[in-house]
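Chemist: Any chance you can model this:
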Amino acid sequence: MPKTRRPSAVQTLALGFALLILAGACLLSLPIASRSGEGIPWTSAVFTAASASCVTGLTVYDTATQFTPFGQAVLLLLIQIGGLGFVTASLPAALLARRRVGLRQRALLQDSVGALQLGGVVRLARRALLVTVLCEGLGAAALAFWFCPRYGWGKGLWMAVFHAVSAFCNAGFDLLGTGASITTEAGEPLLNIVLMALIICGGLGFLVWDDVLAHGRHFRRWRLHSKMAFTVTLLLFAGGAAAFWFLEADHAFAGADGPTRALMAAFQSVTARTAGFASVDQSSLSQGGVLLMLVLMFVGAASGSTGGGVKVNTFAVLVLGVRARIWRQDDVNVFRRRLDEGDIHKAYSTAGIYLFGALCGCMVLCVQGAGLTDALFETFSAMSTVGLSRNLTGSLPALSKWAVILMMFAGRVGSMSVAMAVTRGRDAQNGLRYVPEKILIG
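Modeler: A predicted model of the protein is given here:
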């Protein structure tokens, strides 16, 4: 009798996210979830559940006006579980029940929180939960000072909690009821700054926070991963804000005073890398601004974070690899460390699979009538779990919606992980390797 193969950790995580989306869609399609008292169509329910579970933020409905408090609570739960990863989110229950975390569960946790090694993964997951509670709690408390005076204590506190979780998990769902994210509040410093802080905290990744908790400001003692993630995130934020300041002065930021324009530029730079909140209408961006958005969405957040994209670390490895090749260096070095060749190959493979998936998705949307610019923006937004749109999501045909669902799923689980989950690995036969032969490149 043939031995049954157990699913790998990657396959288990992919299946878990698929089941989470299915369960969320079932709940959101119930009449009790909609203010109209009628269930939403199944495709729209799956789309909304996938967007929440994959912490994307693309929506076919306005969250505040379409969904009841029950529906909003379902979305909040999906966002929280999707942001942490269902394995990490289930850890408190296992710890409270004093259940031993076995090797298989540790392997799942390793992939879920982005740990570099199996040892210490439970401690890292605990710290991830601690950082999540602290950041979301402090963020909700700060946002309450903005929401409660405007909406009252009950609704204000609910909105503060919802937006804190949505921002830290880089989801981008909002309850303002405008149907245009926070564009009507682009000049509100407290709201914008707190949301930016939460987005950045969630996008740095749990390994970075583990180093912050363990070593504080002693940057030299941080892991190489954390050094790269923090440094590149800072550079992308500053560079993106400066570029948007100049590019959109006569376009999306036209008519804004200096402080508001600076706030909008900073927010646009932060939200472009997987957050989903919008303080300006994305369809009003200049062509240069759109191109910059595509680049920032492609990069995304740091590895092991609540965000998507090819990841900050992957992008850094690509740039460093090109630099090493230009300078005819055999090794790729950074912060006095040499990068592992396997990580370099994985970075190029991840970027290649991401771009292939995005171009395929863009082709589907274009075939169904979307303009090239809008289709590219939508597909990069879905693949990077950004959640920004140029007013295209609500008018997508059914086939295009399913294509976007698949892209959001691939973006959250990881394009490389999805490819590995649907393929069967081939082991080397007796260590045999073929004879190498050179080809022309470039």
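
Chemist: Going by C-alpha atoms from here, please, whenever you check contacts or count neighbours.
Modeler: Noted.

Chemist: Would you mind identifying the next helix or strand past whichever helix or strand Arg323 is part of?
Modeler: Take DSSP states H and E as the rule and Arg323 turns out to sit in helix 312-326. Next helix or strand after helix 312-326 toward the C-terminus (DSSP H and E): strand 333-334.

Chemist: Next SSE downstream of that next one?
Modeler: By DSSP H and E, the next helix or strand past strand 333-334 is strand 337-338.

Chemist: Next up, the contacts around the residue minimising distance to the centre of the chain.
Modeler: With the centre of the chain defined as its mean C-alpha position, the nearest residue by Cα atoms, centre = their mean is Gly307, 2.4 Å away. Applying Cα atoms under 8 Å, 6 or more residues apart in numbering, we find Gly307 in contact with 55, 83, 169-170, 202-203, 273-275, 300-301, 384-386, 412.

Chemist: Swap in 6 Å and give it another go.
Modeler: Gly307 makes contacts with Asn170, Gly203, Thr274, Ala301, as judged by Cα atoms under 6 Å, 6 or more residues apart in numbering.

Chemist: Could you measure from the nearest residue to the third one once chain neighbours are set aside over to Leu84?
Modeler: Ranked by Cα to Cα, 6 or more residues apart in numbering and with sequence neighbours excluded, the top spatial neighbour of Thr274 is Val386, at 3.6 Å. Per Cα to Cα, to the nearest Å, Val386 is found 16 Å from Leu84.

Chemist: got it, and Ala25?
Modeler: Taking Cα to Cα, one finds Ala25 at 19 Å from Leu84.

Chemist: Val386 and Leu84: which has the busier surroundings?
Modeler: Val386 (37 against 25; other Cα atoms under 10 Å).

Chemist: residues in contact with that one?
Modeler: Counting by Cα under 6 Å, 6+ apart, Val386 has contacts Thr56, Thr274, Ala275, Gly276.

Chemist: Give me the secondary structure label for the first one.
Modeler: Right, the one you point to is Thr56. The three-state assignment at Thr56 reads coil, by DSSP: H, G, I helix; E, B strand; the rest coil.

Chemist: How many neighbouring residues does the residue nearest to it when sequence neighbours are not counted have?
Modeler: Nearest residue to Thr56, sequence neighbours excluded (Cα to Cα, 6+ apart): Thr385, at 4.1 Å. A count of nearby residues for Thr385, using other Cα under 10 Å, gives 37.

Chemist: same question, Ala238
Modeler: Residues near Ala238, counting by other Cα under 10 Å, number 15.

Chemist: same question, Leu96
Modeler: 8.

Chemist: now swap in Phe70 and tell me
Modeler: Neighbours around Phe70, by other Cα under 10 Å: 15.

Chemist: Equivalent analysis for the one 10 residues further on, please.
Modeler: When counting by other Cα under 10 Å, one arrives at 25 neighbours for Gln80.

Chemist: any idea how far it lies from Met196?
Modeler: Applying Cα to Cα to Gln80 and Met196 gives a distance of 18 Å.

Chemist: same question, Ala180
Modeler: In this view, Ala180 and Met196 are 17 Å apart by Cα to Cα.

Chemist: Neighbour count: those two, which is higher?
Modeler: Neighbour comparison, Ala180 and Met196: the larger count goes to Met196, with 23 against 17 (by other Cα under 10 Å).

Chemist: And this one, please, so the two structures can be compared:
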Amino acid sequence: MYLPIASSTGKSISFLNALFTATSATCVTGLVVLDTGTDFSHFGQIVMIMLVQVGGIGFMTMATLIALVLNKKISLRERLILQEALNHGSMDGVVRLVKKVILYSLMIEVVGAILITLRFSREMPWGQASYFGIFHSISMFNNAGFDLYGMIKGPFSGLSSYVNDPFMNIVLMGLIFLGGIGFVVLSDVIEFPTKRRFSLHSKVVLSATLMLVVVGTLVIFAMEYNNPQTLKPLSPTGKVWASLFQSITTRSGGVNTVDIGALQQSTQFFMIILMFIGAAPGSTGGGIKITTFVLLVGAVYAMIRGKEDVILFRKRIAKKVVYKAVTLTMLSLVLIVIFSMLLSLTEHKDFLTILFESTSAFGTTGISMGLTTELSPLGKVWIICLMFLGRMGPLTLAYALSKTEIEKELFSYPEGKIIIG
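Modeler: Okay, here's the model as predicted:
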């Protein structure tokens, strides 16, 4: 991205901007300090979308693909790493899952590219329409949020001109949704006609995703219905499309059809919550993950009901998994709080805007209230760190810094009591 050939002007962009763009692409975030369509050449855009593809399906998945093409054997250690990278339940069949990930990803991206190309062929020559179709299909499926609409409507114009377009809404939302449910769930959905059953993980992800999409749509619709800068000028159908699109994209899509900065503060804060929850494990999305959120809700419900175990779909969840969910959530909150405080020191914006930007970077969501393009050099560094940590995952970082094995205590301490609440 730093090479002169990657810039539309033929001159190198600053190293910090190049690093920010490369990090955003690799972490499939979508936050940009320069407009993708107007500030980068075709070469720069191709490099960007290649980084998105590698970052979306995962480095280990790509490395395994290369090993399989070269007919190399996948070692036990590599299978264990793949199991963790894909959030697979066991090591058994993990290489088969990698093959499915690659096959299903390519199939969905090809179909998406064809559909988007057909739509854009009405506005531009077939060659450019095909280029747009391929770029946006990869970007949307990988929940990256990079777009080239600046080449048509002007820098940072986004998808606002397609807010009333049912075809574009359905295709883009479909790509974001399929990329955000995770490859394990995607495999279950595609193979459901033959297997006739879903795993517990898939049931939790699909049911919780549907619930959040519906609730998100209703809340955004209600809060923005009379906002003259967002939904009010739209037709009743347009209001529904816009509300639904924002509900889906907030959980990691990275594109928007209405001006995020013009939303009501209540709506913006609600979107922060959705961004923090994020997509499913093993997906191209970020956040604490929807299964973590479900476990937290389940733990609260169990405590209120006086139950000892968290039960989901008549299955008892192990306590160590619940502890892991609590740990992940707390570490994520700490990261967002720390970097929001750091951004508050370097950026002269209201705190809600800073919190929104921090959560978007951590959740690798990519939607912005406009702060990203105005970031100071140090502010860009904070967001780069937050995007990287958000994509890597705070729990992964904690494991990397801690001991490799959990030591079993040879004794137990006497039970103590403290007052809570």
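
Chemist: For the two chains, what TM-score is obtained?
Modeler: The TM-score (TM-score structural alignment, normalised by the length of structure 2) is 0.95; 414 aligned residues with a Cα RMSD of 1.4 Å.

Chemist: Identify, from the contacts of Val386 of structure 1, the entry nearest to Thr184 of structure 1.
Modeler: Nearest to Thr184 of structure 1 among those: Gly276, at 15.4 Å, using Cα to Cα.

Chemist: Quick check: the aligned residue for that closest one in structure 2?
Modeler: Aligned counterpart of Gly276 of structure 1 in structure 2: Gly254 (TM-score structural alignment).

Chemist: That match is in contact with Thr364, isn't it?
Modeler: No - using Cα atoms under 6 Å, Gly254 of structure 2 is not in contact with Thr364; the gap is 8.0 Å.

Chemist: Please report which of the contacts of Val386 of structure 1 has the highest neighbour count.
Modeler: Most crowded among those, counting by other Cα under 10 Å, is Ala275 at 40 neighbours.

Chemist: Could you confirm that one falls within a helix?
Modeler: No - counting by three-state DSSP, Ala275 of structure 1 falls outside a helix, being coil.

Chemist: residues in contact with it?
Modeler: Contacts for Ala275 of structure 1 (Cα under 6 Å, 6+ apart) come out as Asn170, Ala171, Gly172, Val386.

Chemist: Filter those down to the ones in strands?
Modeler: Among these, none falls in strands (DSSP state E).

Chemist: Distance to Leu399 of structure 1 for these - can I get that in JSON lines?
Modeler: Compiled in JSON lines, the contacts of Ala275 of structure 1 are given as follows (distance: Cα to Cα, whole Å):
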{"residue": "Asn170", "distance to Leu399 of structure 1": "26"}
{"residue": "Ala171", "distance to Leu399 of structure 1": "23"}
{"residue": "Gly172", "distance to Leu399 of structure 1": "24"}
{"residue": "Val386", "distance to Leu399 of structure 1": "20"}
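
Chemist: Of the contacts of Gly307 of structure 1, which is the nearest to Ser286 of structure 1?
Modeler: Nearest to Ser286 of structure 1 among the contacts of Gly307 of structure 1: Thr274, at 19.9 Å, using Cα to Cα.

Chemist: Counterpart of Asn87 of structure 2 over in structure 1?
Modeler: So Asn87 of structure 2 corresponds to Gly114, using TM-score structural alignment.

Chemist: Now do the same contact list for the residue lying closest to that match once chain neighbours are set aside.
Modeler: Nearest residue to Gly114 of structure 1, sequence neighbours excluded (Cα to Cα, 6+ apart): Gly304, at 4.2 Å. Neighbour list for Gly304 of structure 1: Val113, Gly114, Gly205 [criterion: Cα under 6 Å, 6+ apart].

Chemist: Same question for Gly180 of structure 2.
Modeler: Contacts of Gly180 of structure 2 by Cα under 6 Å, 6+ apart are Ala279, Ala280, Ser283, Thr284, Gly285.

Chemist: swap the cut-off to 8 Å and go again
Modeler: Phe141, Asn142, Asn143, Ser252, Ala279, Ala280, Ser283, Thr284, Gly285.

Chemist: distance of the aligned residue in structure 1 for it from Gly83 of structure 1?
Modeler: In structure 1, the residue paired with Gly180 of structure 2 is Gly203, using TM-score structural alignment. Between Gly203 of structure 1 and Gly83 of structure 1 the distance is 10 Å, computed by Cα to Cα.

Chemist: what comes up buried for the host helix or strand of Phe17 of structure 1?
Modeler: Taking DSSP H and E as the definition, Phe17 of structure 1 sits inside helix 9-28. The neighbour-count check on helix 9-28 of structure 1 (16 or more other Cα atoms under 10 Å) flags 9-11, 13-14, 16-18, 20-22, 24-25, 27-28 as buried.

Chemist: And for stretch 186-198 of structure 2?
Modeler: Here stretch 186-198 of structure 2 shows Leu186, Ser187, Asp188, Val189, Phe198 as buried, counting by 16+ other Cα under 10 Å.

Chemist: what's the counterpart of the fourth one in structure 1?
Modeler: Using TM-score structural alignment, the equivalent of Val189 of structure 2 in structure 1 is Val212.

Chemist: so how far is Leu204 of structure 1 from that match?
Modeler: The spacing between Val212 of structure 1 and Leu204 of structure 1, counted by Cα to Cα, is 11 Å.

Chemist: Same check on Val232 of structure 1?
Modeler: Val232 of structure 1 is 10 Å from Leu204 of structure 1, by Cα to Cα.

Chemist: who's more crowded, these two?
Modeler: Leu204 (22 against 18).

Chemist: so how much does stretch 166-175 of structure 2 differ from structure 1 once superposed?
Modeler: Following superposition, stretch 166-175 of structure 2 is found to deviate from structure 1 by 0.9 Å on average (mean Cα distance after the TM-score superposition for structure 1).

Chemist: ok, now which ones touch the residue nearest to Gly261 of structure 2 when sequence neighbours are not counted?
Modeler: Once flanking residues are discounted, Gly261 of structure 2 sits nearest to Met369: 4.4 Å by Cα to Cα, 6+ apart. Met369 of structure 2 is in contact with Asp259, Ile260, Gly261, Thr353, Phe356, Glu357, counting by Cα under 8 Å, 6+ apart.

Chemist: do the same with Gly137 of structure 1
Modeler: Val161, Ala164 are the contacts of Gly137 of structure 1 under Cα under 8 Å, 6+ apart.

Chemist: what's the counterpart of it in structure 2?
Modeler: So Gly137 of structure 1 corresponds to Val110, using TM-score structural alignment.

Chemist: Now distance to Ala160 of structure 1 too, for the contacts of Val386 of structure 1, in a markdown table please.
Modeler: A markdown table is the format used below for the contacts of Val386 of structure 1 (distance: Cα to Cα, whole Å):
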| residue | distance to Ala160 of structure 1 |
| --- | --- |
| Thr56 | 19 |
| Thr274 | 20 |
| Ala275 | 17 |
| Gly276 | 17 |
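
Chemist: All good on my end, thank you.
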